[in-house]
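Asks: for reference, the sequence and a predicted model appear below.
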Amino acid sequence: MTRVLLTGFEPFDGAVLNSSWEAVRLAAGNPPDGLEVIPRRLSCVFGQAADELRAAVRDSEPDLVVCVGQADGRPDLSVERIAVNIDDARIPDNAGRQPVDQPVVPGGPAGYFATLPVKACVAAIRAAGLPASLSHSAGTFVCNHVFYALMHLLAARYPAVRGGFVHVPALPSQVLGRAVPSLPSSAVATGLGALLTAAADNHSDLRVSEGATH
């Protein structure tokens, strides 16, 4: 069995749900064959979320870590390629914190690449019938904060553990009356299951074009 730590976030910015956590709960409740999936919900708070993640990694001793966050406006499951060492919050977090131009880890590298086979994960989600893309920016809010904290932790303390981040669209109930893309949590959970299987089964990535011109 491959042990997977799968995290989502609590609601933020006044919402009552977070699509990432709703999908994570479903995916963990019906894990793919050969995987033990441990779900954890993280606070949407700079610093606190990273502390909670570090504790979850320590306690669960996973082989893989996949963090999931909600990205309003994105139409698909976006597998993130790189985390950057910057907190630059457009809105306050759930504790009212709004860091500007602050490093996630003072003195840390400018960025970390995900150690998941990101292109194979994108292909697996598409093969499961869900829209997916490779993303080259996880933003500068708590999602990127957690992604960078994860990769810094794995590089420093758990080099055998692979990790990454995926953004998912809002739920249909969150965008009523707005022209914003959405996906049901059941569909996102199916995509996450495909991603986890691909991550567990592939230690090298596909060599296909998933680049961007801007």
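Replies: Thanks, I have it.
Asks: please make it C-alpha for all contacts and neighbour counts, starting now.
Replies: OK.
Asks: helix/strand/coil for the residue located most distally from the centre of the chain?
Replies: For the chain, the residue at maximal distance from the C-alpha centroid (C-alpha atoms, centre = their mean) is Gly177, at 26.9 Å. For Gly177, the assignment made with DSSP: H, G, I helix; E, B strand; the rest coil gives coil.
Asks: spit out the contact partners of it.
Replies: Contacts for Gly177 (C-alpha atoms under 8 Å, 6 or more residues apart in numbering) come out as none.
Asks: likewise for Ser186?
Replies: By C-alpha under 8 Å, 6+ apart, Ser186 lies in contact with 23, 26.
Asks: element containing it?
Replies: Here Ser186 sits within helix 185-201, counting by DSSP states H and E.
Asks: list the buried residues for that helix?
Replies: Applying a neighbour-count criterion of 16 or more other C-alpha atoms under 10 Å, one finds 185, 187-200 buried in helix 185-201.
Asks: next: stretch 116-132.
Replies: Neighbour-count burial for stretch 116-132, with 16+ other C-alpha under 10 Å as criterion, is recorded at 116-126, 130-132.
Asks: from Ala199, how far out is the nearest residue in space to Val161 that is not next to it in sequence?
Replies: Of all residues not flanking Val161 in the chain, Asp63 sits nearest, at 5.1 Å (C-alpha to C-alpha, 6 or more residues apart in numbering). Applying C-alpha to C-alpha, to the nearest Å, the value for Asp63 to Ala199 is 10 Å.
Asks: and the comparison structure, right after this:
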Amino acid sequence: MILLTGFEPFGEDKVNPSWLAAQGARELLAEEGMAVEAVELPCVFGESAAALTDAITRLNPDIVVCTGLAGGRGRVSLERVAINCDDARIPDNKGQRPIDEEVIPGGPAAYFSSLPIKAALRNLQIAGIKGEVSQTAGTYVCNHIFYALMHSLASKPGIRGGFVHLPYLPEQLPEGSTTPSMPLEAMTEGIAVVVRTALHTQGDPKFSAGAIH
């Protein structure tokens, strides 16, 4: 069983491409014969983690790929590490704005993704989809859910999971904007590539995909 998640819209955005792409990837993978579910998470600290935990308990997946919007990025961003820090620049959809609070009180400082992110990056490149390994998932609800996911999976060694950030859709941007974007079809296939890679890759190849800053 594969569990995919995306977020509801937040801020001034009317749509969230992460949820649209998660739904599209669910259909794509289901057509390939996989058991897969997609769950839309609220863009709310706490509630999003509870909804994810409930979905994991209900579905008992083998792989979990959570996704979110990273407006301004132009690639499918394979997140490497989640940190135990909520530090919201803007309020969530319930008006909460935690500052310098732990996602899980007393939890480890950070968790690494258990997905084969380097192999997934290589397969994205082969598929002609722009990808990158990202060293930060921010400190908003995306990092919150990434950390909550990995904290939950720490006691479930049979399940692998991680987080993927996605760009804006072209139609979300005003005409003439230079902000990076990506068509929904590419994001959808990108998520599917990550899932297929995780299903067929136990380890992860070693090649440079780091950052200087």
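Replies: Okay, I see it. In this text the structure is predicted, and so the values were computed from the model without any measurement.
Asks: my guess is the residue nearest to Val161 of the first structure contacts Leu35. True?
Replies: No: here Asp63 of the first structure lies out of contact with Leu35, judged by C-alpha atoms under 8 Å, at a distance of 10.0 Å.
Asks: joint contacts of those two?
Replies: Common contacts of Asp63 of the first structure and Leu35 (C-alpha under 8 Å, 6+ apart): 2-4.
Asks: where do the strands sit along the first structure?
Replies: Applying DSSP state E to the first structure gives strands spanning 2-9, 35-42, 64-70, 77-80, 82-84, 111-113, 132-135, 162-168.
Asks: follow-up on the earlier one: now render the buried residues of stretch 116-132 of the first structure as a markdown table, adding distance to Val161 of the first structure.
Replies: What follows is these, written out as a markdown table (distance: C-alpha to C-alpha, whole Å):
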| residue | distance to Val161 of the first structure |
| --- | --- |
| Leu116 | 10 |
| Pro117 | 13 |
| Val118 | 15 |
| Lys119 | 18 |
| Ala120 | 18 |
| Cys121 | 17 |
| Val122 | 20 |
| Ala123 | 22 |
| Ala124 | 21 |
| Ile125 | 22 |
| Arg126 | 25 |
| Leu130 | 27 |
| Pro131 | 27 |
| Ala132 | 24 |
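Asks: for those, which one is nearest Arg162 of the first structure?
Replies: Nearest to Arg162 of the first structure out of those is Leu116 (C-alpha to C-alpha; 6.0 Å).
Asks: between the buried residues of helix 185-201 of the first structure, which is closest to Ala71 of the first structure?
Replies: Nearest to Ala71 of the first structure among the buried residues of helix 185-201 of the first structure, counting by C-alpha to C-alpha, is Val188 at 12.7 Å.
Asks: hang on, isn't that closest one packed against Pro75?
Replies: No: taking C-alpha under 8 Å as the definition, Val188 of the first structure is not a contact partner of Pro75, at 11.2 Å.
Asks: between those two, what contacts are shared?
Replies: When contacts are counted by C-alpha under 8 Å, 6+ apart, Val188 of the first structure and Pro75 have Val168 as shared neighbours.
Asks: one step back: quick one: which of the strands of the first structure is nearest Ala28 of the first structure?
Replies: So among the strands of the first structure, strand 35-42 is nearest, using C-alpha to C-alpha, at 5.2 Å.
Asks: identify the residues contacting that closest one?
Replies: By C-alpha under 8 Å, 6+ apart, the residues outside strand 35-42 of the first structure that reach it are 1-10, 21, 24-25, 28, 31, 49, 52-53, 56, 60, 197.
Asks: and the buried ones among the residues you listed, selectable in PyMOL?
Replies: To isolate in PyMOL the members of the contacts of strand 35-42 of the first structure that are buried, counting by 16+ other C-alpha under 10 Å, one can use:
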select buried, resi 3+4+5+6+7+8+9+10+21+24+25+28+31+49+52+53+56+197
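Asks: please consider this matter closed, and thank you.
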